[in-house]
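> Okay, here's the prediction I keep looking at, along with the sequence it came from:
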Amino acid sequence: MSINNQLSSTASNSSYPQKSEKYVANRKKYRRYNWMFFLSVFLPIVTVGIFNIVVDPYDVFNTPNFLGINHSKPRKDNNDRLFKATDVIRIKPITVLMGSSKTKQGLDTNYPALKNEQPAYNLGLNAITAYELRRYLEHSIANQQELSLAIIGLDFLMFNSFTKRRGTFAEYRLKKQYISPKDIIHVALSMNGVLASKKTIIDSNKTSLDDIPYEANGFMPVLNPDPDKTKDKFQYGINNYFNDHAKYKLSTPLIELKKIVDLCQKNQVKLIVFISPSHATQWEAIRATGEWSTFEEWKREVVKITPVFDFSGYNSITIEPIHSGMENYRDNFHYTKKVGDLVLNRILSYKEEEVPEDFGILINQENIESHLEKIRQHREVWANNNSNEVKLVEEIKQKYDGALN
């Protein structure tokens, strides 16, 4: 080897340690940068997730509630389709009380008439459709194969073909025995979850334990109503009905109700169906939209599928005059626990002597026509004696129609 080649080889070999050391240093530098990057990205996400899980603004994770921190959850009610689905997974009730917000606010699962049907859960959902009713019953059966009793409150509104399901309804969370990963992400890692947690903490600082409406069994009675706002609530509720259901098309022949009956028979679940006892002004609102004949036809279709206890119409409970000290109703739609107890008494044959004779008539295909005729007669008597409430509904309808023109 020549002297030049030896010098070149020596110089080349001497540069290897320098390059190697530089390479290692750069790798450490990049690794440290990557760790900093990942921590800066994921640490806030993990922190947000832990925060939302601990606060648990929708009561999805069954996190302990601490007075003054997270005991009051104002965003919970509008997410009832979420937290009630997870409650069913956790509680696995053998009795479910189903229906709309009327059921949710009126039927107490701890009522003595249900003492032998525990655990019971109130699965009433805001503005539920007949389709959702069937899907949540399927969810209950999927999580409790020994489900023995389903009590379902029907509403005319559920069977309006023009009614759309609420955006909070999700097929993916039903008929599962675990909380869906999508729901975990939605609650734990979303901005909506953060805002709900923030609202929970703020509200918990100023709300007493006595003012928390939701109970662990899904029951949500209206607490401490403002008596001075009673008439306003009736006006608001009647106007809402016109907004949502002035246009009505009956989903004949009530396919979803037939599926519910078949589902209960297949799974040996005792089914009790009743028509909810809204206030007399609600029936006047139906009349004002020109759908009274449709309302009657709906009942005819129902009894073709199953016998039903009818608490609607103009009876001694539903005709309570609108005033500040009402005991039976909070608005035109929602009845109180007092009325809900009477409903349970009737349908479960418990202390029936306490139930007014005209409240809750079991109807079928044999007596439906005579029953409808009695309601028409009772309506005429009520309207003659309560012209001010008839006028109230008519005036609200006129204002609604005027706003459309």
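In hand now; what should we look at?

> alpha carbons only for contacts and neighbour counts from here, please
Noted.

> quick one: the closest residue to Glu146 other than its chain neighbours from Ser140, how far?
With sequence-adjacent residues excluded and distances taken as C-alpha to C-alpha, 6 or more residues apart in numbering, Glu146 is closest to Ile94, at 6.3 Å. Applying C-alpha to C-alpha, to the nearest Å, the value for Ile94 to Ser140 is 9 Å.

> second one coming, line it up with the first:
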Amino acid sequence: MATRGPARGFLAAFFGGLLVLFGGVLAVTAGIDPYGLSPLDPDLGSLNSRRMERRQLDRMIKPIEAIERQPKTLLLGTSRVRQGFAAAGFDGTGLAPVYNLGLNFSSLDESTALLETILPYLPSVKTIVFEFNFVHYHLPKGPHGVPVSTADLLHDLATAFLSTDALAASVRTVLQNRNYTGHYYWIHPDGMMVMSPASMLQDIENFYANVVTPFHVFQSGPVQAKILSDLRAICDRYRIDCIFAVLPYLPNDLAYYDETGNFASFVQAKRELLEAGFPVLDMTLFNPVTAEPLSDGMTYWTDVNHFKPLVGGYIADRLAGRENPSIPESFGIWLTEENFAPRMAEWRAGLDAWKAAHPEAVSRIRATLARKASVPPQ
């Protein structure tokens, strides 16, 4: 019995020290708030006005932030959603408040896993808008980094406030804000990413170097049917209105799909969304937004694959049914069984006309495909 006193004293000192240590870490991380999650919402002026430390941590931070903000509408998709939609574009509509849950390289099956985890804690959500991404629809990857259980959410929350990484991020946040020169991108509190300026002409070279590659003709099968069925079941279970938005593509991308034999597969995929019972808003038809000539300083596009928030605002207007005379008539068409065939014929005709008017672009795509097809895979 005599030894129990010192042992208890040691344990009391040990746990007391832990409390002081974690309390100190929490005071710093919650007070500086490097990830924008602190309920204190600290405003340190120029010392923490930009949360640049959260740039690569969306899969950890955004699910927590969405729960914290309790939006009425969630936007889910890839980087095209992440940097193309500002929540303010939905202000004054029945969809607001909106949270941008776009994640780089996200896929529909990852969205399914994420929603299963977070929707029990999001009673505010009445509408979900899913991006339809043609390639990710046919090449699902499954969840890679998003929380797939409540335990994962709690782990991510603890990491955001009680880890040495969070402590280091707090210090870097202050230093980065003090030395900010305009070259960083960061994430707004509504989930939108602010991009650094980029050269469209440089990006078109990246398009040919890395995007244009030979691949097989995609055909939908049981995997795609299950993804849509699972999403449909989630939306029905939580009584949420779920919408698919087929976001705009520049003609170069569509010509690439056509030259690899996948344009008809893209048309079929749109039909599958309708057949699964989802409203489908299609932004891919040819018009001044989608067929803007490539140049540096474009009005509607940041790079070959990403549209500007101006276009995101147009899409918000179409989703909300708000009149905007600046939007071309053929930008944002609600597809139905009745208009599907004529609209897809219009889309096909638009692509044919663009290819005929831009033979140099088509020739370069074909030459790139032929050159890369002749190189054995590494």
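Ah, there it is. The structure displayed is predicted, hence computed values, not measured ones.

> Next, the TM-score between them, please.
Laid over one another, the chains give 0.82 as their TM-score (TM-score structural alignment, normalised by the length of the second structure), with 373 aligned residues with a C-alpha RMSD of 3.7 Å.

> More neighbours: which of Ile94 and Ser140 of the first structure?
Between Ile94 of the first structure and Ser140, Ser140 has the larger neighbour count (other C-alpha atoms under 10 Å), namely 29 against 22.

> and the helix or strand hosting the more buried one, what other elements does it pack with?
Per DSSP states H and E, Ser140 of the first structure falls inside helix 130-143. Contacts defined by 3 or more C-alpha pairs under 8 Å, 6 or more residues apart in numbering; DSSP states H and E place helix 130-143 of the first structure against helix 80-91, helix 255-266.

> Relative to the second structure, which residues correspond to the helix or strand following it?
Of the helices and strands lying after helix 130-143 of the first structure in sequence (DSSP H and E), the nearest is strand 149-154. On the second structure, the counterpart of strand 149-154 of the first structure by TM-score structural alignment is residues 127-132.

> Can you get me the start-to-end distance on stretch 231-250 of the second structure?
This stretch, stretch 231-250 of the second structure, spans 28 Å end to end (C-alpha to C-alpha).

> do the same with stretch 23-41 of the second structure
End-to-end distance for stretch 23-41 of the second structure: 18 Å, by C-alpha to C-alpha.

> Pull the distance from that stretch to the chain's centre.
26 Å (C-alpha atoms, centre = their mean, to the nearest Å).

> go on, stretch 148-166 of the first structure?
Remark: stretch 148-166 of the first structure is offset 12 Å from the chain centroid, using C-alpha atoms, centre = their mean.

> Endpoints of that stretch, how far apart?
With C-alpha to C-alpha as the measure, stretch 148-166 of the first structure spans 29 Å from end to end.

> Would you map the strands across the first structure?
Applying DSSP state E to the first structure gives strands spanning 95-98, 120-122, 149-154, 270-275, 308-310, 361-363.

> Out of these, flag the one nearest Glu256 of the first structure.
With C-alpha to C-alpha, the closest approach to Glu256 of the first structure among the strands of the first structure belongs to strand 149-154: 11.7 Å.

> Next, the contact list for Val217 of the second structure, please.
By C-alpha atoms under 8 Å, 6 or more residues apart in numbering, the residues touching Val217 of the second structure are 260-262, 265.

> List the contacts of stretch 329-340 of the second structure.
Outside stretch 329-340 of the second structure, the residues within contact range by C-alpha under 8 Å, 6+ apart are 271, 274, 279-287, 289, 315, 318.

> Narrow those to those in helices?
271, 274, 315, 318 (DSSP state H).

> Highest neighbour count among those?
Counting by other C-alpha under 10 Å, top hit in those: Ile315 with 26 neighbours.

> how many other residues sit next to Glu205 of the second structure?
When counting by other C-alpha under 10 Å, one arrives at 12 neighbours for Glu205 of the second structure.

> thinking again about what came up before, let me know which of the helices and strands packed on helix 130-143 of the first structure is the nearest to Ala216 of the first structure.
Ala216 of the first structure lies closest, by C-alpha to C-alpha, to one member of these: helix 80-91, at 8.8 Å.

> Which residue, other than its chain neighbours, is closest to the aligned partner of His378 of the first structure in the second structure?
Residue pairing (TM-score structural alignment): His378 of the first structure is matched to Gly350 of the second structure. Using C-alpha to C-alpha, 6+ apart and skipping residues adjacent in sequence, the residue nearest Gly350 of the second structure is Phe286, 5.7 Å away.

> Neighbours of the one you found, how many?
The number of residues packed near Phe286 of the second structure is 24, by other C-alpha under 10 Å.

> Would you mind confirming that His245 of the first structure makes contact with Phe159?
No - counting by C-alpha atoms under 8 Å, His245 of the first structure does not reach Phe159; the two are 10.7 Å apart.

> Between those two, which is the more surrounded one?
Phe159 (24 against 19).

> show me the contacts for the counterpart of Leu57 of the second structure in the first structure.
Using TM-score structural alignment, the partner of Leu57 of the second structure in the first structure is Asn79. Shown in contact with Asn79 of the first structure (C-alpha under 8 Å, 6+ apart): 58, 168.

> State the distance from Asn79 of the first structure to Leu392 of the first structure.
33 Å.

> do Phe37 of the first structure as well
64 Å.

> Determine the longest helix present in the first structure.
In the first structure, ranked by residue count with DSSP H as the criterion, the top helix is helix 3-55.

> which residues are in contact with stretch 358-371 of the second structure?
For stretch 358-371 of the second structure, the surrounding residues in contact (C-alpha under 8 Å, 6+ apart) are 208, 212-214, 252, 255-256, 259, 355.

> Turn the residues you listed into TSV, including neighbour count and distance to Val174 of the second structure.
Putting the contacts of stretch 358-371 of the second structure into TSV (neighbours: other C-alpha atoms under 10 Å; distance: C-alpha to C-alpha, whole Å) gives the following:
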residue	neighbour count	distance to Val174 of the second structure
Tyr208	16	39
Val212	20	41
Thr213	17	42
Pro214	18	46
Asn252	24	42
Ala255	21	46
Tyr256	22	44
Glu259	15	49
Lys355	18	51
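
> Serialize those to a markdown table and add fields for distance to Gln378 of the second structure.
A markdown table is the format used below for these (distance: C-alpha to C-alpha, whole Å):
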| residue | distance to Gln378 of the second structure |
| --- | --- |
| Tyr208 | 19 |
| Val212 | 17 |
| Thr213 | 14 |
| Pro214 | 14 |
| Asn252 | 27 |
| Ala255 | 26 |
| Tyr256 | 23 |
| Glu259 | 23 |
| Lys355 | 32 |
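
> Tell me the residue in the second structure aligned with Phe234 of the first structure.
Checking with TM-score structural alignment, Phe234 of the first structure has Ile204 as its match.

> That match is in contact with Asn305, isn't it?
No - contact between Ile204 of the second structure and Asn305 fails when scored by C-alpha under 8 Å: they sit 9.6 Å apart.
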